[in-house]
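Visitor: coords below, sequence missing:
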């Protein structure tokens, strides 16, 4: 007798169940692959890109001499950290501190670090006053997004600028707030807008006044900054003791005073209505302007390496969200050269 095995007929319900099971298995496999890939990517994130700078953890301090400190923008676990290199070997091995900053500056053993920490409900922005060991002395809440930071040559005064609306100086609508801190008394001036303004020799009052980009002289009283009002920017000289500012020249942004106190480097808007700036140096005695050899648009507050050389940040070629530090002679001669790749916020010690 021949035994015939009954033929199983696949019902529509069973067919749907098999399709669902196959989809679940496929998604599970894809999820595992994604997790493994993410883990591998996380491992690689802790390594610098091939050919990039060597960055090691350490304890750089503000008391070290002949060093350049900056915010490390190179890929890897120390991205965003304050780092240090020898001034004589700026592209050498970097020593990174356990401190991250969006903006940083230091002088005479005093540092200022502006941090921007995204939160679930609200972004937290703060300024950290640092001692020579990069330890936090005081913390100050910021009213907006970090933009500029400076410390006076003596270390007594610090200043910082934030955007309270808009995200850059090229925005159609933006507002800034610049604060001043006496690090000896801890007296904080929350806004430079409380200072009296003398414009073109006359007292000036306007609701649209904005300040940014403070730079200090060596006398612990004189400073320079940008004043913006009525759609125009001005270089102003200020007095901390008298709480006044006076306009000196027009179309000046983000000034940086030379070590000898005779010149100001600044970015000048060269095309009205466009986000295009060129770097210039202004002689404070004659008000003569000298264009520098850098032909790229520089949206930065330059730093003097010495009385002859300026450094500034430019967007890194091909590295999204990164920047490089370049240098150029301050007299308009020469050519720009790469100073430190993957870096910003330079502070020469």
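Guide: Yep, that arrived. What you see is a predicted model, and the numbers here were worked out from it, not measured in a lab.

Visitor: only C-alpha atoms from now on, for both contacts and neighbour counts.
Guide: Will do.

Visitor: ranges for the strands of the stretch 51-200 of the chain?
Guide: Remark: strands assigned in the stretch 51-200 of the chain by DSSP state E, counting those that start in this stretch are 55-57, 67-72, 81-86, 94-100, 103-107, 110-117, 124-130, 136-141, 145-151, 157-165, 175-182, 187-189, 196-199.

Visitor: presented hereafter is structure B, for comparison with structure A:
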């Protein structure tokens, strides 16, 4: 092969490689530009004063902010009438959160040491720490009673998903009036089908409190099945009511529960559909959301529920009528664990 031919082949190879490199650079730049546009277009948050009571501009929503930026994972607030409006950031970070009657529960990461830990922090109306308790696992659910006197939280202590069966949870209830902490509902007496029941595989999660600040509903898992239970803090008992109920949430009027229910034929990793239960009649109604929802719903009012679904930055919040009518509507982007304060 002549020298001239070798030079031409070499030049052609260099040209091809340069073209490939240039194309890769342009694609990378395009992806970066798209990512920056998404981030720049996300909800904006600014540090300011935040409380767990109704603001001067009326009812507000407090929730975990998932938008990228310096205030990601902080509690932020927006007017309930403008959920996609500018967010006021608190400086308090939470993985899970709920609030009612001026009391908040914040499940947060504890940094430092060889391994991260977690703790449950009770907050007053000005987001000041009232009490704190170490957690035995990864935070997953949190609730405050309507009167603000009781708080509950659930953590994963084995496994990290409700979709399968290989998980273990621990649910605790704290009475702020007395300081009494029931570290695990598994210590309560279980009444199943009218008889006392014991099993090493019992798990509880998803507490929702009644207005009397004494009783609650929750999920109990055992024997591969889930049960709706009603608990009594004074008697330290839980009683099974019906099967196939997970993460119940009681309406403000106390007449209905909404929850997720496993439906036969759905994928194992996305097995749930949302349902509503009339407590007086026992009538169950499927809600209009056709996607699988892995969340404990929150009531915006006595007619509408709010829940999270995966979004660009982790999760978005959706609103839906609780009577089976209507269609899901996105309430806000980049948000999780809302509390509606009015």
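Guide: Alright, I've got the coordinates. This structure is a prediction, so every number in the text was calculated from the model and none was measured.

Visitor: kindly provide the TM-score of these chains.
Guide: Remark: TM-score between the superposed chains equals 0.85 [TM-score structural alignment, normalised by the length of the second structure]; 303 aligned residues with a Cα RMSD of 1.7 Å.

Visitor: so can I have JSON lines of the strands of the stretch 51-200 of the first structure showing distance to residue 339 of the first structure and mean neighbour count?
Guide: Below are those laid out as JSON lines (distance: least, Cα to Cα, whole Å; neighbours: other Cα atoms under 10 Å):
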{"stretch": "strand 55-57", "distance to residue 339 of the first structure": "16", "mean neighbour count": "17"}
{"stretch": "strand 67-72", "distance to residue 339 of the first structure": "10", "mean neighbour count": "26"}
{"stretch": "strand 81-86", "distance to residue 339 of the first structure": "11", "mean neighbour count": "26"}
{"stretch": "strand 94-100", "distance to residue 339 of the first structure": "13", "mean neighbour count": "20"}
{"stretch": "strand 103-107", "distance to residue 339 of the first structure": "17", "mean neighbour count": "26"}
{"stretch": "strand 110-117", "distance to residue 339 of the first structure": "22", "mean neighbour count": "23"}
{"stretch": "strand 124-130", "distance to residue 339 of the first structure": "26", "mean neighbour count": "20"}
{"stretch": "strand 136-141", "distance to residue 339 of the first structure": "29", "mean neighbour count": "13"}
{"stretch": "strand 145-151", "distance to residue 339 of the first structure": "20", "mean neighbour count": "26"}
{"stretch": "strand 157-165", "distance to residue 339 of the first structure": "25", "mean neighbour count": "23"}
{"stretch": "strand 175-182", "distance to residue 339 of the first structure": "29", "mean neighbour count": "21"}
{"stretch": "strand 187-189", "distance to residue 339 of the first structure": "35", "mean neighbour count": "14"}
{"stretch": "strand 196-199", "distance to residue 339 of the first structure": "38", "mean neighbour count": "18"}
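
Visitor: okay, these in CSV with distance to residue 316 of the first structure next?
Guide: As requested, those are exported to CSV (distance: least, Cα to Cα, whole Å):
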stretch, distance to residue 316 of the first structure
strand 55-57, 18
strand 67-72, 13
strand 81-86, 17
strand 94-100, 18
strand 103-107, 17
strand 110-117, 21
strand 124-130, 25
strand 136-141, 30
strand 145-151, 18
strand 157-165, 23
strand 175-182, 26
strand 187-189, 35
strand 196-199, 38
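
Visitor: among these, which comes closest to residue 298 of the first structure?
Guide: strand 145-151 (14.2 Å; Cα to Cα).

Visitor: give me the angle between that closest one and strand 157-165.
Guide: 170 degrees (axes from the mean of the first three to the mean of the last three Cα atoms, to 10 degrees).

Visitor: so strand 145-151 of the first structure matches what in the second structure?
Guide: With TM-score structural alignment applied, strand 145-151 of the first structure matches the range 138-144 in the second structure.

Visitor: and that stretch, how far from the first structure on average?
Guide: By mean Cα distance after the TM-score superposition for the first structure, the fitted stretch 138-144 of the second structure averages 0.2 Å away from its aligned residues in the first structure.

Visitor: give me the contacts around that stretch.
Guide: Stretch 138-144 of the second structure has contacts (Cα atoms under 8 Å, 6 or more residues apart in numbering) with 95-100, 103-108, 118, 150-157, 160, 205-209, 296.

Visitor: and stretch 114-122 of the second structure, by the same measure?
Guide: 103-111, 129-139, 153.

Visitor: matching residues in the first structure for it?
Guide: Residue span in the first structure matched to stretch 114-122 of the second structure, by TM-score structural alignment: 121-129.

Visitor: now that stretch, how far from the chain's geometric center?
Guide: Its chain's C-alpha centre and that of stretch 121-129 of the first structure lie 14 Å apart, by Cα atoms, centre = their mean, to the nearest Å.

Visitor: stretch 38-54 of the first structure now?
Guide: 23 Å.

Visitor: ok, stretch 94-108 of the second structure next?
Guide: Per Cα atoms, centre = their mean, the centroid offset for stretch 94-108 of the second structure relative to its chain is 11 Å.

Visitor: for residue 22 of the first structure, give its distance to residue 214 of the first structure.
Guide: 65 Å (Cα to Cα, to the nearest Å).

Visitor: what about these two, which has more around it?
Guide: Neighbour tally, residue 22 of the first structure and residue 214, criterion other Cα atoms under 10 Å: the higher count belongs to residue 214, 31 against 12.

Visitor: secondary structure element for that one?
Guide: Secondary structure from DSSP states H and E places residue 214 of the first structure in strand 210-216.

Visitor: then residue 30 of the first structure?
Guide: Applying DSSP H and E, one finds residue 30 of the first structure within helix 12-45.

Visitor: kindly report the same for residue 10 of the second structure.
Guide: Residue-wise, residue 10 of the second structure maps onto helix 3-40 under DSSP H and E.

Visitor: residue 24 of the first structure maps to what in the second structure?
Guide: So, by TM-score structural alignment, residue 24 of the first structure is left unmatched.

Visitor: residue 24 of the first structure: neighbour count?
Guide: 12.

Visitor: that one and residue 14 of the first structure, how far apart?
Guide: Distance of residue 24 of the first structure to residue 14 of the first structure, computed by Cα to Cα: 15 Å.

Visitor: what residues in the second structure pair up with stretch 89-105 of the first structure?
Guide: With TM-score structural alignment as the criterion, stretch 89-105 of the first structure aligns to 82-98.

Visitor: ends of that stretch, what's the gap?
Guide: The first-to-last residue distance of stretch 82-98 of the second structure comes to 20 Å (Cα to Cα).

Visitor: with stretch 334-345 of the first structure instead?
Guide: So stretch 334-345 of the first structure: terminal residues 23 Å apart, Cα to Cα.

Visitor: any idea how far the counterpart of residue 54 of the first structure in the second structure is from residue 331 of the second structure?
Guide: In the second structure, the residue paired with residue 54 of the first structure according to TM-score structural alignment is residue 44. For residue 44 of the second structure, the distance to residue 331 of the second structure equals 16 Å [Cα to Cα].

Visitor: I am finished for the moment; much appreciated.
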